[in-house]
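[1] Make a model of this:
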Amino acid sequence: MFDLFFEGGRGSGAENRGSAKETAAAGRNVTVRIQIPFDLAVSGGETIIKVPRKTLCKTCSGNGAAPGSDMVNCASCGGSGTIQFAQGGFLIKKTCPDCSGKGQKASKKCVDCGGTGEAGETKQIKVKIPPGVSDGTKIRIKNEGSISSFANQRGDLYVIFKVGSSGLYTRKGNDLYYKINITVAAAMLGSEENIKTPQGGVVIKIPAGIQSGSLLKIKEKGVKDIKTGKPGNFYVEINVDIPKVTAGTEKKIIEDFARKRNLKY
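    As a prediction, this is how the structure comes out:
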């Protein structure tokens, strides 16, 4: 399961405040930035990512103590997990830095983790990508962050996406733009063109007399809105390919046409 975010992560301020032991118990969030192909961002799908995070030390099972040693109350906080001091006329309470809010310390530290109870690991995690992600889209995967050795609880994993460019389309919001070249004859007389969209091929009619730079709209063939699922539109930009006219018969035909239509040249 994942949650979708468009800015920020977990809340801040009062909603995240708690006792020192509650703070120590909460696992730490991990943020990973990944780049995905344009097509995957449009259609959605899955990918596997490698996540560096903290897990419990296998040697001490997360308590930070060397095998056979005891856990004793922290001398700095007396086992409360907090320390207090006066500052500017106020009494300040904060997490004990010596025991990280646990209230206890190992009489002899685990040599493998240095008494933290934690060790590094790299975990492969499958990420489901919703259709329509764009640069900066952030999703949260619960309980896949770093672990807290205090209460064996994991934080969350945040994945931030960067979308690669497309060799075919330009994306503006949920709309896609696609350029095609047509001949002068097709522009003057009209034609039909087979257009490749992310959802498949679509045949569009080119109206007679169309000009370079014109946009033809194909409804709802763009990118799905990541919140509502409603697709954007697909726009075909027309470029009329003007051939170079050689001397002789071709030139005479064009000159005759220009005179009949009173066209300057």
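
[2] C-alpha from now on. contacts and neighbour counts both.
    Noted.

[3] which ones are touching residue 196?
    residue 202 (C-alpha atoms under 8 Å, 6 or more residues apart in numbering).

[4] could you point out the longest helix in this structure?
    In the chain, with assignment by DSSP state H, the single longest helix is helix 249-260.

[5] Would you map the helices across the protein?
    Going by DSSP H, the chain shows helices at 20-25, 38-43, 184-189, 249-260.

[6] wait, which of these is closest to residue 55?
    Taking C-alpha to C-alpha, helix 20-25 is the member of the helices of the chain nearest to residue 55, at 13.6 Å.

[7] Quick one: list the elements packing against that closest one.
    strand 90-95 (3 or more C-alpha pairs under 8 Å, 6 or more residues apart in numbering; DSSP states H and E).

[8] For the comparison step, fold the sequence that follows:
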Amino acid sequence: MSKRDFYEVLGVDRNAAPDEIKRAYRKLAMKYHPDKNKGDQTAETKFKEINEAYEVLGDQEKKQRYDQFGHAGVNGNGASGFEGFGGGGFEDIFGDIFDIFGGGGFSSSRRQRGPRKGADVKYEQSITFEEAAFGVEKTIKFHKEEDCKDCNGSGAASGSTSKTCPDCNGKGEVRFAQRTPLGQIVNVRPCTKCAGEGKIIEKPCPKCNGKGTERKLKSIKVKIPAGVDTGSVISIRGEGELGQQGGPPGDLYVVINVMPHKIFERDGLNVYCEIPITFAQAVLGDELEVPTLEGRVKYKIPEGTQTGTIFRLKSKGISSPRNYGKGDQFVKVVVEVPKKLTEKQKDIIKQFASEGGEDIHEQRKTFFDKVKDVFGV
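    Next up is the predicted model:
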């Protein structure tokens, strides 16, 4: 079943400001929050849908990709919706929920105790003009944190284990009550003995010093589809930094940079180029050999072609990354005026000018007729 448009889910216009999007989200989150609708599966489903929409529209980078590519721009290569609270998204979204219900004794340390998604990784990849037009597979390399192989991410040396912290009984936090004029308030703070981890490693892994992770050089292959342009983003789920407290890893975002071409320029899906032609070709017409992204093609220009004339080669442009068709190629011909002529060539040109008179220069004649009309001379 296809997903609903995220703007429709939150009930906002596509040009809505960030504050308006956030207000709409908070209002709907309050209405469909599971705590207010216990046992209501419909409310729970809507709550997840609302959070998925806000995760994208509440993040300017993700919103830009969604506006450009739709769901494919934020779900590429296996990226998911509701599960993908990258970076600070998880805390930002559920922090709003805590604000909605007035805190209720929740502290910032408690919010951070649960599973948290790892940070997203941004990687910039340059490709050639042709690679952008036809698509390409690239192998990219970057450093990221991964589970230590020696201890399998436990942080404990081989043959040893971690034990539950005796001070917090594995909760990672310590609670204590305090009486105030407003009544008894329960305060929560991270456990100092285990630094909020809930466990104590007696014999740390010598390779990672008890951290449980090590920084490694990661190498993966990325398929770049045809039609991408500078600023296009390809998302790959689960290739970001490791999650915390059992949370999922972050995502990898490959930002594309297309290098300029010596001949072609691009505007959307259309390709443009200029071809110099001789005076004789412009006057008499000729069959030109035109370069395209798919190779050279023949194109016949008519007699009397003027400099600056633009011809269109249908479907010789760039394919849409969303399968919306293919652009065209536009060829601008520029008449090249020779700078060095022999005496014989000059005589031929003078004879041509003498024989032709005003009749063969229609645009020039029309222009000076207009001048006479304006100035009377």
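
[9] How alike are these chains, TM-score-wise?
    The TM-score (TM-score structural alignment, normalised by the length of structure 1) is 0.80; 257 aligned residues with a C-alpha RMSD of 3.5 Å.

[10] before we move on, the earlier item: reformat the helices of structure 1 as TSV; add mean neighbour count and distance to residue 68 of structure 1.
    Shown next, in TSV, are these (neighbours: other C-alpha atoms under 10 Å; distance: least, C-alpha to C-alpha, whole Å):
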stretch	mean neighbour count	distance to residue 68 of structure 1
helix 20-25	19	24
helix 38-43	20	52
helix 184-189	16	86
helix 249-260	12	98
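
[11] Using a markdown table, lay out these together with distance to residue 130 of structure 1.
    As requested, the helices of structure 1 are exported to a markdown table (distance: least, C-alpha to C-alpha, whole Å):
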| stretch | distance to residue 130 of structure 1 |
| --- | --- |
| helix 20-25 | 31 |
| helix 38-43 | 8 |
| helix 184-189 | 39 |
| helix 249-260 | 54 |
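
[12] so which of those comes closest to residue 67 of structure 1?
    Nearest to residue 67 of structure 1, of all the helices of structure 1, is helix 20-25, at 22.7 Å by C-alpha to C-alpha.

[13] Now do that closest one: everything it contacts.
    17, 81-82, 94-96, 100-102, 148-153.

[14] Also stretch 274-286 of structure 2?
    Contact with stretch 274-286 of structure 2 is made by 263, 290, 300-307, 331-337, as judged by C-alpha under 8 Å, 6+ apart.

[15] just stretch 334-352 of structure 2 next, same as before
    Contacts of stretch 334-352 of structure 2 (C-alpha under 8 Å, 6+ apart): 274, 275, 276, 277, 278, 279, 282, 306, 307, 308, 309.

[16] which two in those are spaced the farthest apart?
    Every pair of those checked by C-alpha to C-alpha; the farthest is 274 and 279, at 15.7 Å.

[17] what about residue 309 of structure 2, distance to residue 119 of structure 2?
    Going from residue 309 of structure 2 to residue 119 of structure 2 by C-alpha to C-alpha, to the nearest Å gives 53 Å.

[18] actually residue 71 of structure 2, sorry about that
    21 Å.

[19] Go ahead and flag the most central residue of structure 1.
    In structure 1, the C-alpha nearest the mean C-alpha coordinate belongs to residue 161, at 2.0 Å (C-alpha atoms, centre = their mean).

[20] and the gap between residue 189 of structure 1 and residue 236 of structure 1?
    For residue 189 of structure 1, the distance to residue 236 of structure 1 - C-alpha to C-alpha - is 18 Å.

[21] Which parts of the stretch 1-150 of structure 1 are strands?
    2-5, 30-36, 45-56, 71-73, 82-87, 90-95, 104-106, 118-129, 138-141, 147-148 (DSSP state E, counting those that start in this stretch).

[22] any chance of these in a markdown table, plus distance to residue 22 of structure 1 and mean neighbour count?
    Output for the strands of the stretch 1-150 of structure 1, formatted as a markdown table (distance: least, C-alpha to C-alpha, whole Å; neighbours: other C-alpha atoms under 10 Å):
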| stretch | distance to residue 22 of structure 1 | mean neighbour count |
| --- | --- | --- |
| strand 2-5 | 23 | 14 |
| strand 30-36 | 19 | 15 |
| strand 45-56 | 18 | 17 |
| strand 71-73 | 18 | 16 |
| strand 82-87 | 11 | 13 |
| strand 90-95 | 10 | 12 |
| strand 104-106 | 15 | 21 |
| strand 118-129 | 18 | 16 |
| strand 138-141 | 21 | 22 |
| strand 147-148 | 11 | 24 |
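
[23] And these: which comes nearest residue 227 of structure 1?
    strand 2-5 (8.7 Å).
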